[in-house]
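Undergrad: Here is a sequence with its predicted model. Questions after.
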Amino acid sequence: MRNNFLTLVIMLLSLAASSCTSDSEAGEQPENNKNTTYKNPVIQASLPDPTIIKAADGYFYLYATEDIHNTPILRSNDLLNWKVLGTAFTDETRPNWEPNGGIWAPDINYINGKYVLYYSLSVWGGGNTCGIGIATATNPAGPFTDNGKLFRSNEIGVHNSIDPFYIEDGGKKYLFWGSFFGIYSVELADDGLSMKPATTKKVAGTAFEASYIHKKGNYYYLFASVGSCCEGANSSYKTVVGRSENLFGPYVNKAGKPMMENAYEVLIQGNNQFVGTGHNSEIISDEAGNDWMLYHSYIRSTPDKGRVLVMDQVHWVNGWPEITGQSPSFENSVPVF
């Protein structure tokens, strides 16, 4: 799902050119100069399919589909001001088990003392041979060492096997994935680097991709994206959700209709400024207990910028997540850090 390489090169030049300066000069906001509001997009450059982690050093690290070659890594202390650190791979270390494949939709995690980056490797239209691989590092800024593929679509029997998401539950480790041919899960070994045999399960229908599961209270919430992701101002992408009392479902909407039959609740959809709102990150809580979600979207008036980085607060109403107005905010109060 690569889009607009030049846009990210421009961002890299404008943000990372200050790599020899202090963090505040490079875009990470100093403690004594915080605004009370921010405006979307957070970054006006293409960062599709964001994934985020708070590392042991207290910083947030963000990774995205490679509009800049070899997968960008950015760092922030407030979710708003981001510094480009570099890329997860170099041309010499990038995965090559799918020739000419792009690195899409990474998912960052901390497992057993290592930063583990699950990634999709695919060419556009290569749903039969694409798959999911694993890379590891001791530092969230890299360098990452590629461990190779976990599986290909034609090996695991799930067409278009991309968009990985890792979760731990009940002392076990799982990977969820899928793109418009069902959302599936598989149990992983304790190190997270291999699969346990005969553990594949289908958990949602064929309308969805970009799955993410968040546990809150008694429920698991399955976030996903539906529609077309990558058609500029004509994109129909939107973020949806269902919930279940079990990790593997059944996930249902508010009316009790199952996501296995492609039912859902809309969380985020376009408005007069943004369109193609989808592939959300992990939910991050600030120091006041507010929940925040990053995702990508096109700007309607300038879709050539690519899928820019947008952020909104997630409110919990009667046991369901909501974004105010079901669409991206133009201006919002800043997270509390």
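TA: That came through, no problem.

Undergrad: Going by C-alpha atoms from here, please, whenever you check contacts or count neighbours.
TA: Will do.

Undergrad: Please, where are all the helices along the stretch 101-250 of the chain?
TA: 153-156 (DSSP state H, counting those that start in this stretch).

Undergrad: got the contact list for Ile108?
TA: Applying Cα atoms under 8 Å, 6 or more residues apart in numbering, we find Ile108 in contact with 51-53, 63, 115-118.

Undergrad: Sorry, slip of the keys, the one I care about is Met259.
TA: Counting by Cα under 8 Å, 6+ apart, Met259 has contacts 203-205, 242, 250-253.

Undergrad: Now for those residues: which two are most distant?
TA: Val203 and Asn253 (13.9 Å; Cα to Cα).

Undergrad: Go through the contacts of Met259 and flag which are in strands.
TA: 203-204, 242 (DSSP state E).

Undergrad: quick one: stretch 306-319 to chain centroid distance?
TA: From the chain centre to the centre of stretch 306-319 is a distance of 13 Å (Cα atoms, centre = their mean, to the nearest Å).

Undergrad: Second structure follows, compare the two:
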Amino acid sequence: MAGPLVASVAAQPTETPIHDPVMAQDGDRYYLFGTGEGIAVWSASELDGEWTQEPSIFDEAPEWTSQVVPNFDNVIWAPDVRQHQGRYYVYYSVSQFGRNSSAIGVVTTPTLDSDDPNHEWTDHGIVIQSVPERDRWNAIDANLAFDDDGSPWLAFGSHWLGIKMVRLDSTLTELATPQEWRHVAERHRYWKVHPRDAGDSANPELNYDSLYTEQIVELNRDSESGAIEAPFVFQHGDYYYLFVSWDRCCRGVESTYKVVVGRSQSITGPYVDKEGEALRHGGGSLVVHGLEDHNRWAAHGHNSAYTFDGTDYLVFHAYDAQDDGTAKLMIEEIEWRDGWPVVSFTE
């Protein structure tokens, strides 16, 4: 990993409880979405104002979710929101811890204002699904981005063999035909390495690592082993910046989340860090992480990034040691130094 871009200093937080935050602006209000029952929604008139909880998107889990995760409890993970051609698209993840029995769905509305008579969510079902024993990637943590030609790409991935991108069609609800896939980021993980032999294909516990061609490897399913997830693509100047989160989430102040970044002049990569190391091969320049002594904020991660009124912001969560490790919203301005994002924290 390349050296830090910022010091390990706690950001100015809000008291809004949120995990995996993303944002959009509709009219004179900002809307915040995050992991939660039916997808958690909040709104505020100012980024640094008071956030008010809004109705969740789903009162009940979409019917299709039980096909992916039996008895799904409607706790929906890691949404992403994007406005396009007069509609808001919210991509969301259905999964369970430790498995890649997962799918990304998408739901749309013409307005985020729940008081507007045109406010109505329409679910379009599964965009992409990962299946255990078939796939070596995990269909969660979606992020929609557009290339310079206006083609839509969905970045996604968590653990397993890292971060993928797949091109969508013009509806933004289905994969393009023919399909176009890219592998954009991965971390070195702990593997049990075996020589290939003729019987390997019969063993479902063995998986081919994308970084090797002459070896077969057994995937270590330990979530602490080289964890990478939560991609977010942000365009600034001549570059696309791919943010990802490393290490352990979801354990309160025992979490070790951190955000790293790479950049590329193509949306599909290759992305490299400040030292020129490819994110596909474990590279990533540190942007932000929590205080190592957990006093007060731990494990800054699962970020998004936006431009509001001409200012770029990094949005993420951190775990509050003074509130039982609750994940809370943080919003910080991005400063650009030598073409790289820097977040300047104050006590």
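TA: Yep, that arrived. Owing to the predicted nature of the structure, the values given are computational and were not obtained by experimental measurement.

Undergrad: Can you pull the TM-score for these?
TA: The TM-score (TM-score structural alignment, normalised by the length of structure 1) is 0.78; 281 aligned residues with a Cα RMSD of 2.0 Å.

Undergrad: Let me have the contacts of Ile108 of structure 1 in TSV, extended by neighbour count and distance to Pro95 of structure 1.
TA: Shown next, in TSV, are the contacts of Ile108 of structure 1 (neighbours: other Cα atoms under 10 Å; distance: Cα to Cα, whole Å):
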residue	neighbour count	distance to Pro95 of structure 1
Thr51	25	19
Ile52	24	21
Ile53	22	22
Tyr63	27	16
Tyr115	21	17
Val116	27	14
Leu117	27	12
Tyr118	28	12
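
Undergrad: Strands - which of those land there?
TA: 51-53, 63, 115-118.

Undergrad: Make TSV from these and add distance to Ala224 of structure 1 to it.
TA: Formatted as TSV, these follow (distance: Cα to Cα, whole Å):
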residue	distance to Ala224 of structure 1
Thr51	14
Ile52	16
Ile53	19
Tyr63	18
Tyr115	24
Val116	22
Leu117	20
Tyr118	17
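
Undergrad: List just the nearest of those residues to Asn96 of structure 1.
TA: Tyr118 (14.6 Å).

Undergrad: Leaving out chain neighbours, which residue sits closest to that closest one?
TA: Leaving aside its chain neighbours, Tyr118 of structure 1 sits nearest to Ile134 (4.6 Å; criterion: Cα to Cα, 6 or more residues apart in numbering).

Undergrad: ok, so what distance separates the residue most central in space within structure 2 from Leu219 of structure 2?
TA: Nearest to the geometric centre of structure 2 sits Ala230, at 2.4 Å (Cα atoms, centre = their mean). Distance of Ala230 of structure 2 to Leu219 of structure 2, computed by Cα to Cα, to the nearest Å: 20 Å.

Undergrad: try Glu37 of structure 2
TA: For Glu37 of structure 2, the distance to Leu219 of structure 2 - Cα to Cα - is 31 Å.

Undergrad: go on, Lys164 of structure 2?
TA: To Leu219 of structure 2, Lys164 of structure 2 is 18 Å away according to Cα to Cα.

Undergrad: ok, of the ones in strands among the contacts of Met259 of structure 1, which one's closest to Asn272 of structure 1?
TA: Nearest member of those to Asn272 of structure 1, counting by Cα to Cα, is Gly242, at 25.9 Å.
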